[in-house]
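>>> below are the sequence and a predicted model; questions follow.
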Amino acid sequence: MATNMDGDKIDPITEKPIVSATVTSVNADSDPSALESDTAKPSRDLKQAIYAIVGGVALPCIPIIVVSAVLLYVIFKHRIVPREAKATTDNVTALIKEIRHQGGNAAYYVEYNPSTITTIASWTGRVIPYLSSSIMALVAFFAARHIVIKSKHGDHTQLPTPEQLTLLISLLGGSGFGPLKETALYRWGRKEKLVAPLPAAFAALGVITLLGLIIPIVDTWFGVATQPVTITQLYNTSTKAYHSYGRNLDPGTTDAAICPDGPGYQAGSGSSGQSWWWPCNLFTTIPHPANIFLQGAVAVADLQLYGTTNDMLSNYTGLLSSDSTQNQTMFFYADSRSSKTLDFKAQTLGISTQCIIATTSCGYIDTNETDYQAFKCSDGFGGDVSYCYPNVWPANASESGLGGCTTGIGYATDAQLSSAAPMVNFTDADGLSETEIQGFLQQNPTYFATWGIGFPALDSRLFLNGDAQVFPNSSSQATWILNCSSTVYDVTYTYVNGALHSFNATVAEPVWGAFFSAPFTWSWLGGLMPAKLSLENAAYFAGSKASTGAEMATLWAQEYSKAALQLSVGVFQPLTNDIEQIRNSTITVARIPLVPLYLLLGFKFIYVIVVILLAIGAYCFTHPAETEVVKAQLSVQGLAAAHFDQPDLVRKNVVQEVQSRLELAKNGGSSTSETPAGQPLKRAATEPAMGSAPAGEATEEPAKVGLMPTRAGTWKFVLLADGAWQSVKPIVQTLVLNEAKDGKFGAVGDAYAAWK
């Protein structure tokens, strides 16, 4: 085949023998010089090619990009981040079930309608299967370029047979699994190698079809896994809107100061000249011990008797210091207004008390002869269990002291109860000395002993399961002594989701020990009756609930901590929270699992990248200005229109029928005898080339389909049969007219009848 190569341009091809055959006779109308003078070079339409390429990219990519962008915008625009940790799944079966139904543990939480989100995501999944034809239109540029180049170079071994051209056109139509199945069956059924560009077209349609199948599957999984859930969301509050759930001392105003100098102040001195200290949680209107009262007694009563108040006590059990080895229970001031809707951090004060049973170690003696129950924990600390406080001043326990008490308490200087708190003079406003009373020890922790008679109130000589530390006195009443220590702490705690979340405690200044112990120190005074009742209530509760002396000591210690806080609550005021955040536990959101979401976006991204690469390759490597004309004919419609000048002709099996008619012609049929006027190409007679088959024997080669430019500047499909290019037009014309006579083409067939 003679060619004229001018760069990538293809000159008109005249009918000449190629490869192993030479033309021995050609119709006069097909003289090469005449053809070359009359035939125009194929038209170049770069603008139309660019339109085709841009359309092939835009139609599938723009919907995918837009829908994916809208989906991501909705997700990240309305995304919220829950603060609570999600549980992990260790069981393999449960993990698989979780992945299948929930898409795994990792997820976005979006305050948006989940149905709307899944609907947006499904838009591309629904249309992607219908976009393969647009993408295969880009592949058609490569196919057309291949056929043009091979036709130009005369490489007939790399050109498709009519059957393979039919398969190629079917693949480029992008109609899904049908063309793929037909091509695979043809390849394996006939054991015939597929020439380019069929393998590339097959692979391209396979990838596109596979992605078109995977994307809807992943999209379905995404829709199943995206579910509405109720979560908790936290919101920061304005600094000015902080609540006051902490507690600190109320300094009062200048005219009505309550605790202007802190927990107390220096008030006088004892008989030994020792200065003594007055707590601000007590007050007196007349300078006499009998007229000492609690500050804020109404607040005290409300807290003790569960009245209407914002004051509340909470407790924490844990290691309260770095050197602690055992958990301890602390009670601290809290606020009843705290709830699950507000998380906060606040400061307050707390007390932790520990007691041990010490009846025998304090040398308790019960004798009917003296009619008193003496104890002596040390040389400096002793008394009588029927007295309200240690009567070690004077040292003889049988002398002086306030008797007639069922409970008593006395503070000491150390944990071994080596020495009782010193007695001090109560001095009035005029400086006149009054009676001496027990003073306060400014130390933290504070150490003390407490005792009780008649708790538990059982008419039996076996108390608390026969505990040797709790036994009856001469009146058959349970009697016991406890050795205790109480520590005041500065507390900072966080309250999250209606529960205590974190807790930090440091030992407070020593003055706080005297402050909280003051109401108990003088509890025998009439004005401090709430303190006396608190001691009795603690003894009653512990004695009634405990089953052993050790358990009774623990329960009594907890009751003492609560009572100490309750009796002083009147001088405390709310303290603004350090930080806080609003908690909303009723938010319904869409749970979007990350695995199916990003798988879906990933496959769509691959889909878009494949299309864009195809478009870039079509523009850069297929010379689309010339190839676009050929590419347009790589379809059933294009094939028929190219040969009959009738764009409306549509037949699916044109090339297949051409092959069968060609075989008929080889066997002596007359299908190729009818050639329209003006058709220059005839079937050429051939003879063997040098070195080929002997004379008289035809060279059996399968017919191939190529392209050649026409005089009108277009392209024409031609058949390579017996070593020469042949026009397929006469064969197709005969086919159409014969079938038109049978009424198979209707009005279209009638139009071709007139053409004959």
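Everything's here; your move.
>>> from here on, contacts and neighbour counts on C-alpha atoms
Will do.
>>> where do the strands sit along the stretch 551-700 of the chain?
Taking DSSP state E, counting those that start in this stretch as the criterion, the stretch 551-700 of the chain carries its strands at 572-575, 579-593, 685-688.
>>> can you list those strands in TSV and add distance to Ala468 and mean neighbour count?
Converted to TSV, these look like this (distance: least, C-alpha to C-alpha, whole Å; neighbours: other C-alpha atoms under 10 Å):
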stretch	distance to Ala468	mean neighbour count
strand 572-575	42	19
strand 579-593	51	19
strand 685-688	130	19
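>>> okay, now the one to match up with it:
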Amino acid sequence: MDIKRKPVPNDHSGETTTPQQNSSHMTGKFKDIGLAFFLVSIPLFVFSLLLLGLVSHFRVSHGHVPYSNLDFPGSQDEAGVYYVNLGATRLIFIASWSSSLAPALVGFALTMFSFPIAHNYLQLTRERRNVDLLTPYQLSIVLRLFTGGSLGALWTWVKYLHTWRSRRQNQAPALKGTAILATLCTFLAALVFLADTWVHLTTKTVQMIIATPLSSGIPYSMGLVPSCSFGNLTGPTDALGNCTILEAVTNIFLQRSETSLQVLNNISDSMIALSYLDEYTYVAPPPTAELSLRDYTASTFGMETQCNAVSTQCNLEALDGASTPFFCSEAFQGDVSVMDEEEVYPACSPNCYPNWYLTYFTNSQRNENETGYGLLKGGGNPFYFGLATLVNKASDAIPLNSTEIVGPIHGGVVYVLECNSTVYDVEYDSVNGTITRFDTSMSNDSVANIFKGALGATTVGTDYLKQSASIAVFSESMQELCHKFAMSFNRATLSVGASTLQPNDAIVAQERSTKLVTRIPKAPLYTLVLANMLFVVLGIALAIMAIARSGGEVREIQARLSIEGLVADRFEGRRAKERVESIEDLFEEKYGQESTRIVIHNSAHGGYEYQKLL
């Protein structure tokens, strides 16, 4: 049921003429190929260059730690990772452009491939190789693929292969080639999507820690004050008069005692006594917000004390209510239950009181007492002392079950210790508040005598030591009691001796600063770039193939291998058979004529058919 062809107005003369058959060819092949090539290759190429350019331009590095001994976790670039001084959100957004665009490129890739398909199909037609030509249903699949290469079209092809297996005709080369390319393009689009997802999942904002060296004026080392740093101070305590001790008729005073009391009570803003590995005690700068951002190497002084319980060895016993005597040697004996100071003085130092005997010795055999009349006789390093004490006198319970503990009849807890202490010159590294290196070398005798004299000849640390001895009896074992008191003695000695110390410059120091950067692993980044470049290479290859196979009448066939070509052939009559310059020229409607209307109507065979409405 064809309609009559109406005349077409002549734009130049105003007259109406009927379109005449001409010898023109379908044009626009280079335009179509160029546009498809541009869309398939150029955007992804530009996106890849932009992404790599941003990473390269804004890339930052931890650099090198100024001092190798102050290295810290996170100070080096992680292998296989870029750090970028650009927001992670922005970088991920730019990276996501590829996965957003890639699925839309499948159709344009197939547009370029349609030229080689048309070229081959024209040859097959001329050679009358009918078995290699498309069946109607195969043609419908090809047209669907050329329309956009959607997953739906590929699914139709897959169903055709498998559900029509026993009935279908052999696949025409045109269908097979088109479907394979559509599958390849879809796979590449999926690869871009997966690579982009990988980038999304692994790219994150992290803190980059950068260390910069600090110049002088960083007072983290501890050294002796000038008055204590020259001369031989190994003699009796009175030799320390210019350094730490002020001897008066009625008392022995500690010079700069306010420093010692501040350190002992943890209120000093320049020094603190800290423990290391629960074995050593050393003097260091107190924690501050500024110090928490700094790493340093410093020199200072430290101590190690070891104590053993000798109550049974010294024959400690609760003799009667008013007497708990002990006898370790002629140099170390007494009765810890004596309540009269006169019974203690002057045979003991100022660190001897009723119920408290802290006695220093001149040698490791502990057979010579050096604490007569409140003045120490000097000595070397290490030095030795003994302690016999009655603590917690108001208590009638003994918390620690040990043969080295005695409970006097009138209450309290008594024990006897023998100890030795060593003073060290210490050099240590502090990184992020943690000691990473702690090297010790034994201090000379003068340094040891300074610290021993400050504590032994004065009463500044006595109350702290008494309290420590009282608390120590709540230990789980006698060994633990000894260790606790030893650590307390270290702290008391260094804190009281802090009056002889002053802050000096650290040996080296660095400051850690942090900034937020984007961490992007190399593997997903380059996988995304590679996936993009595969599309680029595919676009170049398809463009070359399309240009090489577009000569002669290929453009005519390629243009008609489309839904427009099929519809025009079915409904536009003679016009669809004419040579035109554009596929749109096959339709009467383009010329302003009243066009045929299409209906889907009942057929004489009981089904439905397309009909042209006159």
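Here it is on my side, so go on. Since the structure is predicted, the reported quantities are computational estimates derived from the model, not experimental observations.
>>> returning to that earlier point: figure out which of the strands of the stretch 551-700 of structure 1 is closest to Gln233 of structure 1.
When the strands of the stretch 551-700 of structure 1 are compared by C-alpha to C-alpha, strand 579-593 sits nearest Gln233 of structure 1, at 5.2 Å.
>>> ok, and what's touching the closest one?
102-114, 222, 225-237, 242, 340-346, 497 (C-alpha atoms under 8 Å, 6 or more residues apart in numbering).
>>> got it, and stretch 377-390 of structure 1?
361-363, 372-376, 391-392, 395, 397-398, 401-410, 412, 417-420, 451-453, 479, 524.
>>> quick one on the thing from earlier: so which of the contacts of strand 579-593 of structure 1 are in strands?
Those of these mapping onto strands are 107-110, 227-236, 342-346, per DSSP state E.
>>> at the geometric centre of structure 2, which residue sits there?
Val206 (6.1 Å; C-alpha atoms, centre = their mean).
>>> including distance to Glu626 of structure 1, could the strands of the stretch 551-700 of structure 1 go into CSV?
Listed next are those as CSV, based on distance: least, C-alpha to C-alpha, whole Å:
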stretch, distance to Glu626 of structure 1
strand 572-575, 84
strand 579-593, 49
strand 685-688, 32
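>>> these: which one's closest to Val629 of structure 1?
Between those, strand 685-688 lies closest to Val629 of structure 1; by C-alpha to C-alpha that is 31.4 Å.
>>> drop anything exposed from the contacts of strand 579-593 of structure 1.
Among these, those buried by neighbour count (16 or more other C-alpha atoms under 10 Å) are 102-105, 107-112, 114, 222, 225-228, 231-234, 342-346, 497.
>>> how close does Ala153 of structure 2 sit to Ala182 of structure 2?
9 Å (C-alpha to C-alpha, to the nearest Å).
>>> which one of those two is surrounded by more residues?
The neighbour comparison of Ala153 of structure 2 against Ala182 (other C-alpha atoms under 10 Å) goes to Ala182, with 25 against 21.
>>> need the contact list for the aligned residue in structure 1 for the more buried one.
Aligning on TM-score structural alignment places Ala182 of structure 2 opposite Leu205 in structure 1. Leu205 of structure 1 is in contact with 132, 136, 171-172, 174, 176, 180, counting by C-alpha under 8 Å, 6+ apart.
>>> one more pass at 7 Å, please.
136, 171, 174 (C-alpha atoms under 7 Å, 6 or more residues apart in numbering).
>>> the second one belongs to a strand?
No: counting by DSSP: H, G, I helix; E, B strand; the rest coil, Leu171 of structure 1 is located in no strand; its state is helix.
>>> tally of neighbours for it?
Applying other C-alpha under 10 Å, I find that Leu171 of structure 1 has 29 neighbouring residues.
>>> pull the longest helix from structure 1.
Across structure 1, the longest stretch assigned as helix under DSSP state H is helix 46-77.
>>> what angle separates that helix from strand 579-593?
140 degrees (axes from the mean of the first three to the mean of the last three C-alpha atoms, to 10 degrees).
>>> which positions within helix 46-77 of structure 1 qualify as buried?
Those would be 46, 49-50, 52-58, 60-61, 64-65, 67-68, 71-72, 74-75, for helix 46-77 of structure 1 by 16+ other C-alpha under 10 Å.
>>> which other helices and strands contact the very next helix or strand once past that helix?
Using DSSP states H and E, the helix or strand that follows helix 46-77 of structure 1 in sequence is strand 79-80. On a contact count with 3 or more C-alpha pairs under 7 Å, 6 or more residues apart in numbering; DSSP states H and E, strand 79-80 of structure 1 meets strand 107-110.
>>> average distance between the strand it packs on and structure 2?
Aligned to structure 2 and superposed, strand 107-110 of structure 1 gives a mean residue distance of 6.6 Å (mean C-alpha distance after the TM-score superposition for structure 1).
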